[in-house]
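Participant: Show me how the following folds:
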Amino acid sequence: MSRLQVVSGKGGTGKTTVAAALALALATAGKRTLLVEVEGRQGIAQLFETQALPYEERKIAVASGGGEVYALAIDPELALLDYLQMFYKLGGAGRALKKLGAIDFATTIAPGLRDVLLTGKACEAVRRKDKSGRFVYDHVVMDAPPTGRVTRFLNVNDEVAGLARIGPIHNQAQAVMRVLKSEQTAVHLVTLLEEMPVQETADGIAELRAAKLPVGRIIVNMVRPEVLDEDGLELARTVTRSSVARSLSAAGLGGARRGGHAERLVEPLLRQAEEYAERYALEREQRAVLGELDLPLHELPLLAEGIDLAGLYQLANELRKQGIA
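Facilitator: I've put the predicted structure just below:
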């Protein structure tokens, strides 16, 4: 299992929820994971029902078996101060630069610098060891930008390493890419069983592979339960109005006479069955498309009551059962 787990997906697919559930799943049996947020939305804090995350690693949950989940919301400005201190030992001068607005200036004239800082901070957490030589975190899970931007986001250090031929910036960019393009990293894509998210997933996988970034798994989120099997779908397509009305009447839902209660229920029931059959066919088509991408495929259920802390633990347990952690 790769140590850096990057989670991306089209907006609205629930990638932050999946990233949080994955961090919980990976922390099973006493392990420690770090869940990293790079988009500044504080989505992790909302999911774990805690206060807004500061720019520091903070424990936010205990997983099954006593493992721990830490979280970090990376602030690009503060990450740049860390960077300046690490390589140039600026100390108080770095804080003065922040007050003068130099950091805003730097990230404005060099937009890629922001992504370098974000990915660099996550990779530093992957490589970090304690005094005994053990990794501080068994796994780092990154809630990454959406599918359409994730390849450029992860690959920006290659561009920076090419621009800065020598010096600490070049060395840092190369160190980050050694992590991101190695077996230590896996980029997972979250999708729904709908045409647009599936197509964006396929395009994203092609882009990641072209950039030689390691693609991990496809996680289909919010999968609705199957109400009818194939026999039931065939019956729904061929059943007559009168037979449905008689069945409703036999179930005690009113007389089958014209205009009776059972008769009024027939049309909505047949319409629901038709809509379900159409959705089932669409989902089957999208599963087939995903199956052609030649990657491990996992499915997470739609939680009828919505996502809360208990729901996160439920999804984490589902991921463990499917062998993803």
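Participant: Please make it C-alpha for all contacts and neighbour counts, starting now.
Facilitator: Will do.
Participant: Let me see the ranges of the strands in the stretch 101-250 of the chain.
Facilitator: 139-143, 185-191, 215-223 (DSSP state E, counting those that start in this stretch).
Participant: one more to line up against the first:
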Amino acid sequence: MHVVSGKGGTGKTTVAAALALALAAEGGRTLLIEVEGRQGIAELFGIAALPYQERRIASVSAAQLGLPTDGVTGSGNGGSGGEVFALAIDTEQALLEYLDMFYKLGRAGKALQKVGFVDFATTIAPGVRDVLLTGKACEAARRKGPDGRRAYDAIVMDAPPTGRLTRFLNVNSEVAGLARFGPIHSQAQAVMRVLRSPETAVHLVTLLEEMPVQETVDGFADLREAQLPFGGVLVNMVRPPVLDAAAVAAVDGDHREEVATALGEAGLGGRARTGTAVRAAVEPLIDPLLEQAREHAERVELEREQRADLQQLRLPTYELPLLSEGVDLGGLYRLAGELKRQGAA
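Facilitator: Sure, this is the predicted structure:
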């Protein structure tokens, strides 16, 4: 099970979806789970809102991700590609399912729903909501099909933001301590066995900016304290280099003459023939270009510092490019290919 989190605005839902595609590319079955009720998965894949039901949303192969296909052998269908299923967990439906599973309430559970008990329980006690969400994800991870094999080769959870991630994942540990026997205690212990097992990995998504990087560093510290298993750092929206290192180092100097000459040689002087006329034609471009170069140099230095902070975590780090045209379905497959090539899947 892959738990994907990150500071708001870092693109964690996009990265979680790309990871699910990458994991399925060699013939596996992957379940992509959403727990925040935003229907972000449906929006990314351009489909109708997801019901509280596991639904196939994509088929994917190595070739679709731009990867070599020679010798690819899938675990599910001989290397011809795999499938991604999705589930948007509805808290109310999950509680009814839980009550029926452990207390055999059946129609009585529906009656509780009608009088508003379900909504009351999940609102007045937020911990109950987190127990249901993590419990449903772990049930999918443990579930086996008629052939005795696991129903899914991988589970990817689009988890809450980093700020509340550790409490979200660790809530069953608290519940197991409060309810020391009975089905609630057993269920909570079973969930924590999955979440703390070597087969679970928590990945954090970040940008190369100060606040997201600091939250990522703090997030891994919290996970370590809670004894939850680490995965990797997923750096999203990485900008391509525009200037080489020498140009970045030189932007603080006085280079107006060199810039004017280069612009003239590039033909930006228009129809001007003489050196004076060319200089006059390109003059309005010089200061804006130098200002952009300085801004780019500042950005490069900031990213260098943030990469250094992330390297101190000593965790696998994967970088995904900024898609200037936005993330459509094609872009999502491109990101999945990047994750696969870098070994994240």
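Participant: Work out the TM-score between the chains.
Facilitator: After superposition, the two chains reach a TM-score of 0.97 (TM-score structural alignment, normalised by the length of structure 1), with 322 aligned residues with a C-alpha RMSD of 1.1 Å.
Participant: would you list the strands of the stretch 101-250 of structure 1 in TSV and tack on mean neighbour count and distance to Gly12 of structure 1?
Facilitator: Listed next are these as TSV, based on neighbours: other C-alpha atoms under 10 Å; distance: least, C-alpha to C-alpha, whole Å:
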stretch	mean neighbour count	distance to Gly12 of structure 1
strand 139-143	26	14
strand 185-191	27	9
strand 215-223	21	10
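Participant: Need the counterpart of Gly127 of structure 2 in structure 1.
Facilitator: Aligning on TM-score structural alignment places Gly127 of structure 2 opposite Gly112 in structure 1.
Participant: Settle this for me: its match is touching Leu154, isn't it.
Facilitator: No - assessed by C-alpha atoms under 8 Å, Gly112 of structure 1 is found out of contact with Leu154, at 10.5 Å.
Participant: show me what contacts the residue in structure 2 that Ala21 of structure 1 lines up against?
Facilitator: Counting by TM-score structural alignment, Ala21 of structure 1 lines up with Ala18 in structure 2. Residues in contact with Ala18 of structure 2 (C-alpha atoms under 8 Å, 6 or more residues apart in numbering) are Leu332, Tyr333, Leu335, Ala336, Leu339.
Participant: Residue in structure 2 paired with Ala262 of structure 1?
Facilitator: Match for Ala262 of structure 1 (TM-score structural alignment): Val282.
Participant: Just want the angle from whichever helix or strand its match is part of to strand 201-206.
Facilitator: Element membership of Val282 of structure 2 [criterion: DSSP states H and E] is helix 275-311. Angle, helix 275-311 of structure 2 to strand 201-206, by axes from the mean of the first three to the mean of the last three C-alpha atoms, to 10 degrees: 150 degrees.
Participant: And helix 275-311 of structure 2, what's buried?
Facilitator: For helix 275-311 of structure 2, the neighbour count (16 or more other C-alpha atoms under 10 Å) marks 278-279, 281-283, 286, 290, 293-294, 296-297, 300, 303, 306-307, 309-310 as buried.
Participant: and Leu315 of structure 1, that's in a helix?
Facilitator: Yes - assignment of Leu315 of structure 1 by DSSP: H, G, I helix; E, B strand; the rest coil places it within a helix.
Participant: Please report how far the closest residue to it other than its chain neighbours lies from Val7 of structure 1.
Facilitator: Nearest non-adjacent residue to Leu315 of structure 1, counting by C-alpha to C-alpha, 6 or more residues apart in numbering: Ala21, 5.8 Å away. Plainly put, Ala21 of structure 1 is 11 Å away from Val7 of structure 1 if you go by C-alpha to C-alpha, to the nearest Å.
Participant: Contacts only, for the residue located most distally from the centre of structure 1.
Facilitator: Relative to the C-alpha centroid of structure 1, counting by C-alpha atoms, centre = their mean, Arg257 is the outermost residue, at 52.8 Å. Taking C-alpha under 8 Å, 6+ apart, we find Arg257 of structure 1 in contact with Glu263.
Participant: cool, and Gly163 of structure 2?
Facilitator: Taking C-alpha under 8 Å, 6+ apart, one finds Lys7, Glu215, Gly219 in contact with Gly163 of structure 2.
Participant: Packing partners of the helix or strand Lys98 of structure 1 falls within?
Facilitator: Taking DSSP H and E as the criterion, Lys98 of structure 1 maps to helix 92-100. With contacts taken as 3 or more C-alpha pairs under 8 Å, 6 or more residues apart in numbering; DSSP states H and E, helix 92-100 of structure 1 sits against helix 76-88.
Participant: thinking again about what came up before, tell me, the helix holding Lys98 of structure 1 lands on which residues of structure 2?
Facilitator: Residues 107-115 of structure 2 are where helix 92-100 of structure 1 aligns, with TM-score structural alignment as the criterion.
Participant: which other residues reach the matching stretch?
Facilitator: Against stretch 107-115 of structure 2 from outside (C-alpha under 8 Å, 6+ apart): Leu96, Leu99, Asp100, Val118, Asp119.
Participant: Kindly report the same for stretch 314-324 of structure 1.
Facilitator: Val18, Ala21, Leu22, Ala23, Leu24, Ala25, His298, Leu300, Pro301, Ala325.
Participant: ok, so of those, who is nearest Val244 of structure 1?
Facilitator: Nearest to Val244 of structure 1, judged by C-alpha to C-alpha, of the contacts of stretch 314-324 of structure 1 is Pro301 at 30.4 Å.
Participant: Run a quick neighbour tally on the closest one.
Facilitator: 14 (other C-alpha atoms under 10 Å).
Participant: how much space is there between it and Ala96 of structure 1?
Facilitator: For Pro301 of structure 1, the distance to Ala96 of structure 1 - C-alpha to C-alpha - is 50 Å.
Participant: same thing with Glu274 of structure 1?
Facilitator: Where Ala96 of structure 1 is concerned, Glu274 of structure 1 sits at a distance of 66 Å (C-alpha to C-alpha).
Participant: before we move on, what about Glu194 of structure 1?
Facilitator: 50 Å.
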